[in-house]
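Visitor: predicted model and sequence below, questions to follow.
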Amino acid sequence: MNGSKGVSLTRYLIEEQRAGRINGDLRLLIEVVARACKSIAHAVSKGALGGVLGDAGTDNIQGEVQKKLDVLSNEILIEANEWGGHLAGLASEEMDHCQPIPNVYPKGNYLLLFDPLDGSSNIDVNVSVGTIFSVLRCPDGVTEPNDEHFLQPGKTQVAAGYTVYGPSTMLVLTVGHGTHAFTLDREQGSFVMTQRDMRIPGDTKEFAVNMSNLRHWHPPMRRYIDELLAGKTGPRGKDFNMRWVASMVADVHRILTRGGIFIYPRDLKEPDKPGKLRLMYEANPMAFIVEQAGGAATNGYDRILDIAPSKLHQRVAVFLGSKNEVEIATRYHRETQ
């Protein structure tokens, strides 16, 4: 555990505050998000016993069918965060627009964005799902933030993280000084650091992509995957394995743990969309986490964290993980511009 044994999330955050890397409000905000994730972990772990499986009977802003746990997780995160005094507003993948903090509560200087339950199509089959979150500063002088105030490039994030609800519940966090993993100790009820300064190797032999979309891919994407599939006898000179969970949190967590490249490209199935994943709720926080672990993240052409968002639910193609693989895939796309 790299000398981190016994360091709780609270202690880690206090030490970061004492070092001047975060302030008290950001520390408390992250602790509140972590507590909310513990509540979601409890609901997820009950599964059918808690009556939380199945569809909610509603669609979200993207027209996707919401699961009961999508709605419940969204409510847990909102209720936990709106009264603490650390936020000016919050936005969720499950809501049409951002939500300002009600006037009955004190307001802070941060904006919180989250995907309350990523990979929720896996809930009913008992496969790992997760929560992704991103923290931005509220622009100076803004007391009633609206959607436009959230439209900041990913490089302005002050913190990002995800929780993966798997055999163990893990929180992976960055505040801009490395990426660190915390595991939920259910007996103590607290997250304890189990890996400090996670590092993604530059080279890999694993890739994560939905191969069923191959026929819809653009030529540079097909070229890249064809080379991986050609193995030792192909231009890459080595065999690659494919791993695909269809839960971004689970796939990215594997890459942070042992390397790999995760790809969700734009395709011809929906040619009017620049990608499938959401820039603000998924791509930006994951790109921040991955870069802080020595990896890279692009949309096939540009660094994700440099993209200037134009709308709250903007979509984007995603190539992230082991730096050398991301650079090759990105180069192939740039050559066709």
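Guide: That came through fine.
Visitor: only C-alpha atoms for contact and neighbour calcs from this point on.
Guide: Will do.
Visitor: can you measure across stretch 18-30, start residue to end residue?
Guide: The separation between the terminal residues of stretch 18-30, taken as Cα to Cα, to the nearest Å, is 16 Å.
Visitor: which strand or helix spans residue 194?
Guide: Following DSSP states H and E, the helix or strand that holds residue 194 is strand 190-195.
Visitor: buried stuff in the helix or strand just after that strand?
Guide: Once strand 190-195 ends, the next helix or strand along the chain (criterion: DSSP H and E) is strand 206-208. Of the residues in strand 206-208, those buried under the neighbour-count criterion (16 or more other Cα atoms under 10 Å) are 206, 207, 208.
Visitor: next, the one to line up against it:
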Amino acid sequence: MFNSDQLTEQYRRSAKEIHPAPGHEENIRTLYESDRMRRGRSKSLKPVAVKVLLALVVVVVFSGFNRYIWLKISDHRMSLHYSQTNTRIDNAELSSAIHRELQQVEASLGVGEAAIAYLPELAKWNAMDKKKGLVVVSNPTVITDLSAWKTILAKNTPEFKLPTETSTGLEFVGGKEGPPFGGFISLELQELLPELTRESEEQGGKIAWRKVIAENQSHSYTTLYRNDRQDVIYVSMQLIDQKTDIRIGTGLMESEEINVHGAKAHYLQTQPFFFADSNRVQEIQWLATFEKYTLLYSVGSDSSTLTKEELLRVALELK
């Protein structure tokens, strides 16, 4: 499970090595004001907004002073932040090249195996934090029997919900433990960064990777479906049972607040997206809060033809 205390300590150590350029406070203020105007806000900066700005400062510092826009999904137990940068991340050709490299790693894995990979080009996007050049690749075991998969879900996420196949026209493909793409990068896996970096440099800047033990440390469970056009649609649930702060950096992202049976949800579209052939992913995310845990629902697809409306119809089936 995500350990916010360990992450905080890592940030503190890394901060001592960072020396911001002169005038960075004014740059951050300018970025904030431009984003505030973009969102149509005209009120003066109040104390509560200052806290947001301070959080923005931390992210900008650790990301080379790129422009970030925050999106937050949270309840009393967990907080999920998305940050977006406009610097070089719109390079679709490079994103596709990374995707091909990850496919080669996955092809070398047996069923149920996983690997941690260091991508030097991805690290260049995040020069202030090379750990963001690490990616988890897996070839998960897929459960193709729906009854057996529901048993696993009931054991691990008792309040789980899935769409009804008869009303949506979806065909169950299988279920896997873990998120739809990538995987959880633990502090132990991050310790492999120096070794993988050296190996990559010795190989002339090529990808370097190691097999690792495949563990569902994120407590995520993903159910896969196909529609009549053979688009793959996933329903993913992540169980959060303690105070958790998750921060995710993305490529160019579009977001829209929508309603799913009274719950505030967010429609997200990210492009480029190097985990997919289509170089694109879209999903609807919301939280279901229970007494002892929170479920983060994600209904999404990397299809290049699926519409937001089709995705929303599936999300609305999770009653």
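Guide: Received it, and whenever you're ready, just let me know what you need. Since we're looking at a predicted model, the values are computed, not measured.
Visitor: got a TM-score for the pair?
Guide: The TM-score (TM-score structural alignment, normalised by the length of structure 2) is 0.31; 167 aligned residues with a Cα RMSD of 6.4 Å.
Visitor: make a markdown table out of the buried residues of strand 206-208 of structure 1 and add distance to residue 221 of structure 1.
Guide: Formatted as a markdown table, the entries for those read as follows, by distance: Cα to Cα, whole Å:
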| residue | distance to residue 221 of structure 1 |
| --- | --- |
| 206 | 16 |
| 207 | 13 |
| 208 | 13 |
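Visitor: follow-up on the earlier one: for the strand holding residue 194 of structure 1, packing partners?
Guide: Applying 3 or more Cα pairs under 8 Å, 6 or more residues apart in numbering; DSSP states H and E, one finds that strand 190-195 of structure 1 makes contact with helix 9-18, strand 179-185.
Visitor: and the angle for that strand with strand 179-185?
Guide: Angle between the axes of strand 190-195 of structure 1 and strand 179-185 is 140 degrees (criterion: axes from the mean of the first three to the mean of the last three Cα atoms, to 10 degrees).
Visitor: now do the strands in structure 2.
Guide: Taking DSSP state E, the strands of structure 2 run over residues 69-74, 78-84, 113-118, 134-139, 171-177, 208-212, 220-226, 232-240, 244-250, 252-260, 263-271, 281-289, 294-301.
Visitor: revised request: answer the last question for the stretch 1-150 of structure 1.
Guide: In chain order, the stretch 1-150 of structure 1 shows strands spanning 55-59, 65-67, 87-92, 99-100, 110-118, 129-137, with DSSP state E, counting those that start in this stretch as the criterion.
Visitor: CSV please, covering those and showing distance to residue 73 of structure 1 and mean neighbour count.
Guide: Formatted as CSV, the strands of the stretch 1-150 of structure 1 follow (distance: least, Cα to Cα, whole Å; neighbours: other Cα atoms under 10 Å):
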stretch, distance to residue 73 of structure 1, mean neighbour count
strand 55-59, 12, 13
strand 65-67, 10, 19
strand 87-92, 11, 26
strand 99-100, 16, 20
strand 110-118, 5, 26
strand 129-137, 9, 25
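Visitor: export those strands to CSV and append columns for distance to residue 226 of structure 1.
Guide: Below are the strands of the stretch 1-150 of structure 1 laid out as CSV (distance: least, Cα to Cα, whole Å):
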stretch, distance to residue 226 of structure 1
strand 55-59, 36
strand 65-67, 33
strand 87-92, 37
strand 99-100, 44
strand 110-118, 29
strand 129-137, 29
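Visitor: can you check which of these gets nearest to residue 191 of structure 1?
Guide: strand 129-137 (15.1 Å; Cα to Cα).
Visitor: the inter-axis angle of the helix or strand following the closest one versus strand 129-137?
Guide: Proceeding C-terminally, strand 129-137 of structure 1 gives way to strand 159-165 as the next helix or strand, assigned by DSSP H and E. Taking the same axes, to 10 degrees, one finds that strand 159-165 of structure 1 is oriented at 170 degrees with respect to strand 129-137.
Visitor: which elements pack onto strand 159-165 of structure 1?
Guide: helix 24-46, strand 129-137, strand 169-174, helix 248-258, helix 284-292.
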